[in-house]
Structure formats: structure tokens, C-alpha cells
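In: here you go, sequence then predicted model.
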Amino acid sequence: MQTLKEDVRQNILRAALAEFKSHDYADASMRRISAAAGITTGNIYRYFKNKEELFEALVKPVYEKLLDYLLSLKNELDRSYIDGNGEMKYFGMIEDTVVGLFDAYSAELTILMNRSTGSKYSGVKADMVRLVTTILEDAFASGREHAAKLTAEQRQSARMLAGTIVEGVCLILREHEDGETVKRLVNEFIRLYHAGMMCGLPD
């Protein structure tokens, strides 16, 4: 049996990245991917057993990083209020982690957030909105332990802001391909929301 070659696998991944950026998961074609990679369609299945496995190879590592960073930020926010540090000094973590992802993995994040329809990741955007909502609720309540005291209007505001933030990031990813540009725009966008939140938080 012919030994699988890492350079062929990387060619497949590069071709798949371009295909999934241009087409939703459900519409992406293994035939187009194999043609772009310069191999037969049959040969591509020696490296990835199906389209789902190929898609997962591209987006799963980035999804796990993004989720881990957001959960770490949420935990840091919770600790900051427990320690009496309500100034959100954790904001630098956002730039070092989440924003950094958009520079290194802008294509994969574009696919994950905008092109995953039909895959097991199709609910990622909704998941992100829910997670960002809990982070905003913590901020509004000055800590998770006080979140139960939020009014219905405050909870609705957190959901609306979270949806706007996630949709704004998705829009940036859709309209720009250069990682450095995406990173700069996401950074500016998050800073704008952070400044607005700080102005709106109670003393």
C-alpha cells in the first residue's frame, strides 16, 4: 500500500480551505477539492474518509481554541469581580487570545462562522451568541453570583448586544481575507463595544 504523504495531505487541506470559503459545507464538492489538490477523487478518500472528516480537520482545532479562550475570559471576569477588581483589566487577554486567532486563522474562522451550514458546526454562531451573552450578563451584574438579579430588560440587552457582536465579527470575516486586516478590524470593533459597555455599567 502506498505510503500517505504529508505534502499531499497539506495540498488537500489547502484546496479544501479554498472550497469551503467559497461554498457552504453542504454545497462544497469533494470533486472540486481533489481537482484543485491535483489528485483523483478516489485518492482523496485515502486521506479523509468523507467531507465531514475533511471539514473537521480544518475547523475543529480553531473552534476548540476559540471556545477555550472565551471560557477562560468568562472565568477571568468572574474572578475579577470576586476579587473586587471590577475594572475588567482582563481586556488585554481578549487582544492576546481571541483577536490573535483572527490574524492566524481568519480563513478557518470565516468557514466556521459563515460557511458551516449543513455540518455539525452549523450551530456555532448561536453557541457563540449564548456564550457572549453570559459574559455580558456577568458584566452587567458585576459577577455571575449576581446575575440572577438582572431584569428581563437587562437580559434582553445582553442577548441583543451579543448577537450584534457575533454578527459584526462574521461580517468582518466575510468581507476581508487578509488576516492582519481582520485582526485590526475585530480589535477595533471589540474595543468599541468594550468602551460602550464600560460607559453603561453602574459605578
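Out: Perfect, thanks for sending it.
In: rest of the way, CA atoms for contacts and neighbours
Out: OK.
In: so K120: helix, strand or coil?
Out: coil (DSSP: H, G, I helix; E, B strand; the rest coil).
In: okay, now it: neighbour count?
Out: 12 (other CA atoms under 10 Å).
In: what separation do you get for it and E53?
Out: 11 Å (CA to CA, to the nearest Å).
In: packing partners of the longest helix seen in the chain?
Out: As assigned by DSSP state H, the longest helix anywhere in the chain is helix 51-82. In this structure, helix 51-82 makes packing contacts with helix 6-22, helix 98-104, helix 106-114, helix 124-141, judged by 3 or more CA pairs under 8 Å, 6 or more residues apart in numbering; DSSP states H and E.
In: how about whatever helix or strand comes next after it: buried residues?
Out: Next along the chain after helix 51-82, taking DSSP states H and E as the criterion, comes helix 91-96. Buried residues in helix 91-96, defined by neighbour count with 16 or more other CA atoms under 10 Å: 93-95.
In: mind putting the residues you listed in a markdown table, distance to K49 included?
Out: Shown next, in a markdown table, are the buried residues of helix 91-96 (distance: CA to CA, whole Å):
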| residue | distance to K49 |
| --- | --- |
| M93 | 38 |
| I94 | 36 |
| E95 | 37 |
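In: relative to A158, which of those residues is nearest.
Out: When the buried residues of helix 91-96 are compared for distance to A158 (CA to CA), I94 wins out at 18.4 Å.
In: isn't that closest one right up against L73?
Out: Yes: look at I94 against L73 with CA atoms under 8 Å: they come within range, at 7.4 Å.
In: here's the one I want to compare it with:
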Amino acid sequence: MQYQKDEIRKSIINQAIKEFNTKGYKAASIRSIAKNSGTSVGNIYKYFASKEDLYESLIGAVYHKVMEYINQFKKVELNDKAEDIFYSLLEKIMEIFDENRVELAILLNKSEGSKYENCKVTFVDFITRVVTEVMEYGLTIQGKKLKDNFIIYLLSYSLVESISIILKEKSEEVEVRKLILNLIDIFYNDIINKLEYF
């Protein structure tokens, strides 16, 4: 009997991902998920307490995985080896993109009404802070000081929005990875020479 329960749960999850990806969290319907997974609404509630609980089980795990790696950036001591560590952490984040592209697309594009609806702001703020710290370190070595980080904020905002669009529009893992890495290179390569400082 356990096999049958696992199959039902898997079917609910598969249909929920499709429903959230198509309609977003706010417009998604448990009734529609039940119908498309060949079960009843009551049966879904045996597996998940609510639509929010179902969404959390699908999207929350990916969000927390990304945040776990993002938080590791905070622990990186800024020195000459920091760039290598950043690229290694970036590679781990890219692996999450490879494994959970649809869930990340839902997180970034379809979370309105859920507790993750402001996740883009969290990502933008984090990227802005990390890049600002790295740039300030690089400028300090040159005896200079960053005037402000507004251009870094604009680039970080553009990067997160661009990643959201890539994940929504593209499905091929290799293409997604290449596009994201190219964007990071376009936005941040040699950025230190484009910033205002004194």
C-alpha cells in the first residue's frame, strides 16, 4: 500500500508544479490540482495541510537551498583568494539552477500572494551587498574609496530580473546556465573601473 501512497503524492506534486508554474501561487487551485492528479481535494489534504503547505514543500526547499549558499558568501573573508571562493559558491548555486529550474522559475516569477513574493528583493539586496563589499576591498587596495553603490544596485536588480526571464522563457539546462554566466560576466566583468570613487 505504501507504493500507492507514494504514487499519489508524486502525482499531486507533479500537477501542483504545473499548476503553480501556469497560474502562479495566488491563482492556483487545489481543486484543479486534485482533478489533474486524479485524486480528491480531501485526499490532497491528507498529504498537505493547505495550498501554502503544498507550495512550501515544493518551493521552500529550493529557496532555502539557494539562501544557504548565498549565506556562505557572508562568511567569505575578503582577501586575494575571495574571488576563487565566490566562483566556487557561484558554481554550487548554478547546480541548484540546473536541478531545480522550474521551481526557481516559479519562485522568481509566480510567488505573488505567498511568503516568497519578495524573494527578488532579498536576492537583489544580497548581490548588491556582496558586490559592494568586494569592490570596496579592491578599491581600498588601490587607496581609493567607493563614492556610492547605486550602479551596483542597478546591475544586481537587472541580473535578478534577467535570471527570472531566462528561467521563464528557456528550458534547456545548458542554455540556461550559459545565459546566466554570460550575464554575470557582462554585468560585473571589470566593474571596478566603471564605478565612481574618490
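Out: Here it is on my side, so go on. The structure displayed is predicted, hence computed values, not measured ones.
In: buried sites along the longest helix of structure 1?
Out: 51, 54-56, 58-59, 62-63, 66-67, 69-70, 73-74, 76-78, 80-81.
In: same check, this time on stretch 16-27 of structure 2
Out: Buried residues in stretch 16-27 of structure 2 (16+ other CA under 10 Å): 16-21, 24-25.
In: also stretch 3-19 of structure 2?
Out: So for stretch 3-19 of structure 2, counting by 16+ other CA under 10 Å, buried means 8-9, 11-13, 15-19.
In: same question, stretch 131-142 of structure 2
Out: Within stretch 131-142 of structure 2, the residues scored as buried using 16+ other CA under 10 Å are 131-139.
In: same question for stretch 29-41 of structure 1.
Out: Taking 16+ other CA under 10 Å as the criterion, stretch 29-41 of structure 1 shows 29-30, 33-34, 36-37 as buried.
In: go on, stretch 97-117 of structure 2?
Out: For stretch 97-117 of structure 2, by 16+ other CA under 10 Å, it's 97-98, 101-112, 114, 116.
In: and what of stretch 184-198 of structure 2?
Out: Buried-residue list, stretch 184-198 of structure 2, by 16+ other CA under 10 Å: 187-188, 192, 195.
In: residues contacting the residue nearest the centre of structure 2?
Out: The centre of structure 2 sits closest to L104, judged by CA atoms, centre = their mean, with a distance of 5.3 Å. The neighbourhood of L104 of structure 2, defined by CA atoms under 8 Å, 6 or more residues apart in numbering, consists of 59, 62-63, 97, 167.
In: and the corresponding residue of structure 1 for it, how far is that from Y193 of structure 1?
Out: Aligned by TM-score structural alignment, L104 of structure 2 pairs with L109 of structure 1. From L109 of structure 1 across to Y193 of structure 1, the span is 20 Å (CA to CA).
In: and I94 of structure 1, by the same measure?
Out: Distance from I94 of structure 1 to Y193 of structure 1, by CA to CA: 12 Å.
In: ok, back up a step: how about CSV for the contacts of L104 of structure 2, with distance to R177 of structure 2 added?
Out: What follows is the contacts of L104 of structure 2, written out as CSV (distance: CA to CA, whole Å):
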residue, distance to R177 of structure 2
I59, 20
V62, 17
Y63, 18
F97, 8
L167, 10
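In: tell me which of those is nearest to Q4 of structure 2?
Out: I59 (24.1 Å).
In: skip the chain neighbours and tell me the closest residue to that closest one.
Out: E103 (5.8 Å; CA to CA, 6 or more residues apart in numbering).
In: list the contacts of that neighbour.
Out: Counting by CA under 8 Å, 6+ apart, the residues that E103 of structure 2 touches are 17, 58-59, 62.
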